[in-house]
Each structure stands twice: as structure tokens, then as C-alpha cells.
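1. show me how the following folds:
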Amino acid sequence: MLFRLQILLIIGGIALGIYSFQEMRAGMGASSDPVAVELADLEAGSSAPDKHLQVGDHIALYHGTFYQWEQQNNEPENGGSRVTKAYYPIISPTHPYAEGMDADADLESFAVLVKTNRFSTIGEIPDMPGPVQSISGLTRPASVALESDFQDLLRSDYPGINLDQILVLEDGRQPTSVALGIIMMLASAALIAAGGAWMFASARS
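-> Purely as a prediction, here's the structure:
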């Protein structure tokens, strides 16, 4: 029993260290407050002014959501299936697709893909586009932020798309402060050291 607790302490410290490193890396160079940007400018090829962005008026293409769901008891996919990850494209009101938009039209390109935790089940994902006033969060290139299976889905649906030019905006995510990052790293080191010392002391007794 003691050995399990010692191992859990060390594993917890390692997990906290990995998490804090990822948080600090994701927010490195980002401003503490989101920087406003026009989605139309990003669609025109302009570079993002910061990693922490606030996108104004836009259209959320919920019907084009890419999602991962959790299968339970071998049940087939249905409206009650739990969503574990979800991404949907957003476009500006001036985007060519928005002029004659409907759920059956073909979207050829976009600049931002939103990662969201708002949909608990598949049935909660809207099947039609919708206007949104504003959204903010940390961004990363899709080539870095997306797992390989989601990258493959994007390339399949949008042939020729350049994932380095697509930003993934994580809805509501804010950069971790340097101070908090250091505290988490120190806590990680303390947990690992405590677990190791406890294990060493137990072995000697």
C-alpha cells in the first residue's frame, strides 16, 4: 500500500510538471489580455498580432464541427454520445461563403478553427451556422495544435489546405502567468522529491 502511494506521489509530480511545462509553452510570448483582431484580416493573409486573440463578429460553422466521441458499452454513435474533443471553423461576415451560406454549401477555406468544450454530447452540436459577437483564447497553428487524426480529417475535407496558416483558437483559454508556472514547476519537483525520499526511507527501514 505504501509503495503504491509513493509511486502515485511521483507520478503526480511528473504529471504536474508536464502540465505546467505545456501551459507555459502555450502562453509564452502571449499578452495577458486578448488582442483584438479582425477575422477578415486573417482570412486575407495578415499575421496574427499576438497568440492571445479576441475575434469580433463572426459566423460559427457549427455544422462543420470535427469531433471525437466516447463509445460506451459498444453503443453506436448517437445524439447522447459524449463528446471528448470538438473543433469548428469560423468565418467573417464578409467571407465569400457567407454570402450564400447554407448547410449544403461547400466551404473552400478558412483562417481560424475553434476548439471548444461547450458541447457535452453530439446532440448539443448545432446543425446550422450561427452569428457570434466575440470569442477569445490562446491560438496555435493547426499543424501543432491538432492531433494527426484531426489533421487528416481537415486535409480530406479541404484538399490543399495549409495547416501552418490555420490558427486553432482554444475558446476561453488564457496564458498561464510566469509566476504561476514557476510555482507549479516547484510543486512538481517537491512531489517527485518527496515520493523519492519516502521510497528511499522505506527501503532502508
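2. make it CA atoms for all contacts and neighbour counts henceforth
-> OK.
3. quick one, strands of the protein?
-> 35-37, 52-55, 58-60, 66-70, 82-91, 112-116, 130-132, 135-141, 167-171 (DSSP state E).
4. with mean neighbour count added, can I get those in a markdown table?
-> What follows is these, written out as a markdown table (neighbours: other C-alpha atoms under 10 Å):
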| stretch | mean neighbour count |
| --- | --- |
| strand 35-37 | 17 |
| strand 52-55 | 24 |
| strand 58-60 | 21 |
| strand 66-70 | 16 |
| strand 82-91 | 21 |
| strand 112-116 | 22 |
| strand 130-132 | 13 |
| strand 135-141 | 21 |
| strand 167-171 | 24 |
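5. out of the ones you listed, flag the one nearest G123.
-> strand 82-91 (9.1 Å; C-alpha to C-alpha).
6. the closest one - contacts with which helices or strands?
-> Strand 82-91 makes packing contacts with strand 58-60, strand 66-70, strand 112-116 when contacts are defined by 3 or more C-alpha pairs under 8 Å, 6 or more residues apart in numbering; DSSP states H and E.
7. for the last one, packing partners?
-> Okay, so that is strand 112-116. So strand 112-116, by 3+ C-alpha pairs under 8 Å, 6+ apart, packs with strand 82-91, strand 167-171.
8. neighbouring contacts of that strand?
-> 85-91, 166-171 (C-alpha atoms under 8 Å, 6 or more residues apart in numbering).
9. this protein: helices as residue ranges?
-> 2-27, 39-43, 96-99, 142-145, 148-157, 178-204 (DSSP state H).
10. looking at those, which is closest to I59?
-> helix 96-99 (8.0 Å).
11. how far out from the middle of the chain is the closest one?
-> Chain-centre distance of helix 96-99: 26 Å, with C-alpha atoms, centre = their mean, to the nearest Å.
12. can you name every helix or strand that it contacts?
-> Against helix 96-99 (3+ C-alpha pairs under 8 Å, 6+ apart) you get no helix or strand.
13. what's in contact with that helix?
-> By C-alpha under 8 Å, 6+ apart, helix 96-99 touches 59, 91-93, 105-107.
14. what about 6 Å?
-> Helix 96-99 is contacted by no other residue when judged by C-alpha atoms under 6 Å, 6 or more residues apart in numbering.
15. here is the second sequence; please produce its structure so I can put it next to the first one:
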Amino acid sequence: MIVHILLIVGGLFAGFLGYQELGLAQQASALPQPIELVDLESGQAPPNIHVQLGHHWKVWDELIYSYRTEKEDEEVGPATRIDYSYFPIISEEHPYSQAFNRLAERYESLDQVPEAEWPRLKDFAVLVRSEAFSVVGKLPGDEGWGEAEQMVGLIVNDIHRLKSDEKSLLSQSYPSLDLDKVLILEEGRQVESLAYCLGIMTLGAGLVITGGVLIFRSTTGRVEGVGELPPLLKKAEVF
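-> Now for the predicted structure:
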């Protein structure tokens, strides 16, 4: 019976996954549409959920991640597996970037900047969801920033909403930022074909039907067994 139930649960999950992918495939263009991050920061709507961003900075200092351990009381270490991570990205024109540029002109090295003069990132337009880091030991570490010439991915706000604990962590750093309006860009996410989406949904339906039929047959078999009980036991139940 447990196997039958697992078939149904697996089928429902596959069907839901296929439905999500179908929704994205219907919204996304086959090729990523180029847009500059500064345009998104100024409030411009993305041309499509499948986008290619130009030059930007990854703010590693604000990275958060979801991890898995074998035991509840196990300490997080370099080998701890990471499911996914979130980090903001900003353009060269962002006020935070500009503040650092001014400091670089004023001081020979950023190491010489007094702590009181360090700027603070107050808001951002795009939060990246990434699976690039498989374990904690591969996280950027002490690197505060990461420069990149482009990033391709899908805007997945419709299927990946921030969890309450993730919102809480980000809200501590950005109390005035409306996280519901931030675009969530899944790095490297590809558009699945219509055939793939329908195939996953068909597989899910098949698993659900198979599990249901097996449960029905096992239940029917038990009912038939009752009909074969000795007559004396039947008579005792009647009286």
C-alpha cells in the first residue's frame, strides 16, 4: 500500500512540476532578451521573463543560502550541501557602486577607508537565485563583490517566492525594501520545450492512475476474502 501511495504522490509532484514548467515556457521567449540592469533598477519592466543582463556586480556580502545536514544537530561545515542561494546584483550606476567609486578616488586602497565612511546597500532591483555552489566550502567567502559581464536566466517570481525565513533575513538588512517587488532571477535557468512539459505532466498522470488502480485492486481483494469466510462465522455475525 505504501508503494501505491508513493506512486500517487510522485505523480502529483511530476504533474505539478510539468505544469510549472509549462507556465514558464508559455511566457518565455526561446532566446533571452537583452536588457541592462540599470534599466530594471530605474523601474523599467523586463521585455520577457527570459533575459540576458549586461555588466553587473554580485554582492556576495548579502548572500544567503539553504543547506541540508544529515542530522538535526550537525554543525555546518565546508562539506555541508547547499540546495540554493540568493544574492543581490547591482549595476555600475547603482548608488552603492557610485559610493565605492568615490571612495576609490579618495583613498589609495579601500582597506584605508574608515569604517564610518563605508556605504550601505539600501535597495536593489534583482535578487539572483543560484545553484552554482554545491557545498558551503565553495561559497565566495571573504570576497565582498564579484564582477560579471553578463547573466542569463529566467525571472521566476511566479513559481519561486521567498520563504518567511529568507524574507526575514533580507528584511534585517533592508528594512525599507519591498521584497515582493524585487525580481527573482534564476541564474542559468533554461526554457523547457513544450514536449518536455507535456511529457512530465503525462508521466505524472500515469503514475497517479497506476497508483489508484493498484490501491483499488488491493482493496477489492480484501473484500472478496471476507465473502469466503466459513458459514458458521457468517451466521454468528447475523445473530
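16. returning to what we had before: to S143 of structure 1, which of the helices and strands packed on strand 112-116 of structure 1 lies closest?
-> Of all these, strand 167-171 comes closest under C-alpha to C-alpha, at 8.8 Å.
17. where does the closest one end up in structure 2?
-> Counting by TM-score structural alignment, strand 167-171 of structure 1 falls onto residues 183-187 of structure 2.
18. check the mean deviation of the matching stretch from structure 1.
-> When structure 1 is superposed, stretch 183-187 of structure 2 averages 0.7 Å from its matched positions, counting by mean C-alpha distance after the TM-score superposition for structure 1.
19. now tell me what touches that stretch from outside.
-> Against stretch 183-187 of structure 2 from outside (C-alpha under 6 Å, 6+ apart): 126-130, 153-157.
20. could you rerun that using 8 Å?
-> 125-131, 151-157, 160.
21. re the thing from before, now distance to N74 of structure 1 too, for the helices and strands packed on strand 112-116 of structure 1, in a markdown table please.
-> Formatted as a markdown table, these follow (distance: least, C-alpha to C-alpha, whole Å):
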| stretch | distance to N74 of structure 1 |
| --- | --- |
| strand 82-91 | 13 |
| strand 167-171 | 30 |
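22. which of the ones you listed sits closest to E124 of structure 1?
-> Short answer: strand 82-91, nearest of these by C-alpha to C-alpha, at 9.3 Å.
23. between strand 66-70 and that closest one, find me the angle.
-> Following axes from the mean of the first three to the mean of the last three C-alpha atoms, to 10 degrees, one obtains 180 degrees for the angle between strand 82-91 of structure 1 and strand 66-70.
24. what about strand 82-91 of structure 1, how far off from structure 2?
-> Averaged out, strand 82-91 of structure 1 is 1.4 Å away (mean C-alpha distance after the TM-score superposition for structure 1).
25. what's the separation between the aligned partner of E23 of structure 1 in structure 2 and R161 of structure 2?
-> Aligned counterpart of E23 of structure 1 in structure 2: E21 (TM-score structural alignment). E21 of structure 2 sits 15 Å away from R161 of structure 2, going by C-alpha to C-alpha, to the nearest Å.
26. of those two, which one has the most company?
-> Comparing E21 of structure 2 with R161 by other C-alpha atoms under 10 Å, the one with more neighbours is E21, at 22 against 13.
27. so what's that one up against?
-> 192, 197.
28. ok, 10 Å please
-> By C-alpha atoms under 10 Å, 6 or more residues apart in numbering, the residues touching E21 of structure 2 are 15, 27, 159, 191-194, 196-198, 200-201.
29. about what we covered before: now, of the helices of structure 1, which is deepest in the fold?
-> A comparison of the helices of structure 1 by mean neighbour count, using mean count of other C-alpha atoms under 10 Å, puts helix 39-43 on top with a mean of 19.
30. in structure 2, what range does it match?
-> Mapping helix 39-43 of structure 1 onto structure 2 (TM-score structural alignment) gives residues 37-41.
31. how big's the offset between the matching stretch and structure 1?
-> Looks like 0.6 Å for stretch 37-41 of structure 2 (mean C-alpha distance after the TM-score superposition for structure 1).
32. likewise for stretch 195-204 of structure 2?
-> Counting by mean C-alpha distance after the TM-score superposition for structure 1, stretch 195-204 of structure 2 comes out at 1.9 Å.
33. S156 of structure 1 -> structure 2?
-> Using TM-score structural alignment, S156 of structure 1 pairs with Q172 in structure 2.
34. next one: Y67 of structure 1
-> So, by TM-score structural alignment, Y67 of structure 1 is matched to Y65.
35. next: I182 of structure 1.
-> By TM-score structural alignment, I182 of structure 1 lines up with L198.
36. spit out the contact partners of the closest residue in space to its match that isn't next to it in sequence.
-> Excluding its sequence neighbours, the residue lying closest to L198 of structure 2 (C-alpha to C-alpha, 6 or more residues apart in numbering) is G18, at 6.7 Å. By C-alpha under 10 Å, 6+ apart, the contact set of G18 of structure 2 is 12, 24, 192, 194, 196-204.
37. now the helices and strands packed on strand 82-91 of structure 1 as JSON lines including distance to D41 of structure 1?
-> Formatted as JSON lines, those follow (distance: least, C-alpha to C-alpha, whole Å):
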{"stretch": "strand 58-60", "distance to D41 of structure 1": "12"}
{"stretch": "strand 66-70", "distance to D41 of structure 1": "24"}
{"stretch": "strand 112-116", "distance to D41 of structure 1": "11"}
